[in-house]
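# Compute the structure for the input listed below.
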Amino acid sequence: GGSHIVMGCKQLRADLNFAWPSSEIAVMGASGAVAVLCGKEAKAKKEAGEDVKAFLAEKEQEYTDKFANPYQAAQYGYIDDVIEPRNTRFRICRGLAQLATKRQSLPAKKHGCMPM
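Below is the predicted model of the structure:
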């Protein structure tokens, strides 16, 4: 969900972003999204006596496959790579070594501290 933003996303200038294959990177979880997107259709199926649980499970899986997986996030540049959990330590160490000589230039101050 929204934790992606507070955990250091590219949009907030984080240097490196990795995700495990089991990560879910989306604005909201699959069940919440399906409830919003397919609520009327699910209600109609329930009234018609059809299996709503199977319908919702199918739609949740479809949402996860299309939108809430790390491969989609990597494709759009939201994360740098999808890594296996066993490679996490190595990738973090390598990333920190790459960033050891990073020089960050911040924009000049527009004004100093104003006396109060």
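# make it CA atoms for all contacts and neighbour counts henceforth
Will do.
# Flag every buried residue along the helix or strand hosting A74.
Element membership for A74, per DSSP states H and E: helix 70-75. Neighbour counts over helix 70-75 (16 or more other Cα atoms under 10 Å) mark P70, Y71, Q72, A73, A74 as buried.
# Wait, the first one touches F18, no?
Going back to what we said before, that points to P70. No: with contacts counted by Cα atoms under 8 Å, P70 stays clear of F18, the gap being 9.0 Å.
# show me what contacts A33?
Y63 (Cα atoms under 8 Å, 6 or more residues apart in numbering).
# Any figure for the gap between it and C93?
36 Å (Cα to Cα, to the nearest Å).
# can you check E60 too?
Counting by Cα to Cα - E60 and C93 are separated by 36 Å.
# With K102 instead?
15 Å.
# I'd like the structure of this one too, to check against the first:
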Amino acid sequence: MPGYLSGVRQERGGIIRRGAKLLYAYAEATVPKVTVVVRKAYGGGYAVMGSKHLGADVNLAWPTARIAVMGAEGAVGVLHRRELAASADPEALRARLVATYEATHGTPYLAAERGYVDAVIAPRETRAEVCRALRALHGKRAPMPQRRHGNIPL
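Now for the predicted structure:
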């Protein structure tokens, strides 16, 4: 899933509460946290599901990964709204802008440059890299307060 699906139905169904529980559990975890991004990782969904921002120990990505605030279609719609509205051929312009955005934003290599992922790996290397990460994190000790688990405010 690229991120959290938003909408009135999902909100009434408790997605905010469930998302908060996931975020809390992940932040409180003392075990090694290893993430492999294989496809789309957008926005808040990416941030709380194993990102470096939340304290993942190792974050790997396949070359097919896309890591960004939002997908190319949505970003182009927001960033180039006026250009698209004024264009004689908005569909052709949109296609060109989406292709440019996909080539220059959200690539796993850009995420690696920025420190959001530790390495971009080939899919066939996944098992070996995860095993290597777990061996390196074998003796991990996460400092915790006296009480083992906090009280999530829900």
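# What value does the TM-score take for this pair?
After superposition, the two chains reach a TM-score of 0.83 (TM-score structural alignment, normalised by the length of structure 1), with 107 aligned residues with a Cα RMSD of 1.9 Å.
# just to revisit the earlier point, skip ahead from the helix holding A74 of structure 1 and say which helix or strand is next.
From helix 70-75 of structure 1, the next helix or strand downstream (DSSP H and E) is strand 81-82.
# distance from the following helix or strand past that following strand to structure 2 after superposition?
For strand 81-82 of structure 1, the following helix or strand on the C-terminal side (DSSP H and E) is helix 88-99. Here the mean offset of helix 88-99 of structure 1 against structure 2 after fitting is 0.7 Å, by mean Cα distance after the TM-score superposition for structure 1.
# Which parts of structure 1 are helices?
Ranges of helices in structure 1, per DSSP state H, are 3-6, 30-37, 39-47, 52-66, 70-75, 88-99.
# G95 of structure 1: how many residues sit nearby?
14 (other Cα atoms under 10 Å).
# Just to check, it is in contact with L16?
Yes: between G95 of structure 1 and L16 there is a contact under Cα under 8 Å: 7.2 Å.
# and after the helix or strand that A20 of structure 2 is a member of, which helix or strand comes next?
In this structure, A20 of structure 2 sits in helix 15-28 according to DSSP H and E. Downstream of helix 15-28 of structure 2, the first helix or strand assigned by DSSP H and E is strand 34-37.
# which other residues reach that next one?
So strand 34-37 of structure 2 is in contact with 50-51, 56-62, 65, 130, 133-134, going by Cα under 8 Å, 6+ apart.
# what about the residue lying closest to M70 of structure 2 once chain neighbours are set aside, distance to A68 of structure 2?
Spatially, and ignoring its direct neighbours in sequence, M70 of structure 2 is nearest to Y42 (5.1 Å; Cα to Cα, 6 or more residues apart in numbering). To A68 of structure 2, Y42 of structure 2 is 5 Å away according to Cα to Cα.
# And for A20 of structure 2?
21 Å.
# what does T126 of structure 2 give?
For T126 of structure 2, the distance to A68 of structure 2 - Cα to Cα - is 22 Å.
# is it true that V52 of structure 1 touches K45?
Yes: with contacts counted by Cα under 8 Å, V52 of structure 1 reaches K45, the gap being 6.2 Å.
# Compare those two (neighbour count), which wins?
More crowded of V52 of structure 1 and K45, by other Cα under 10 Å: V52, with 17 against 14.
# What is the equivalent residue in structure 2 for that one?
Matched by TM-score structural alignment, V52 of structure 1 corresponds to P90 in structure 2.
# ok, the residue lying closest to its match once chain neighbours are set aside - contacts?
Leaving out its chain neighbours, the residue that sits closest to P90 of structure 2 by Cα to Cα, 6+ apart is L84, at 5.1 Å. L84 of structure 2 makes contacts with G77, P90, L93, R94, as judged by Cα under 8 Å, 6+ apart.
# and which of those is nearest to D118 of structure 2?
G77 (30.4 Å; Cα to Cα).
# Distance-wise, check the counterpart of that closest one in structure 1 relative to L106 of structure 1.
By TM-score structural alignment, G77 of structure 2 lines up with A35 in structure 1. Distance check for A35 of structure 1 against L106 of structure 1: by Cα to Cα, it reads 43 Å.
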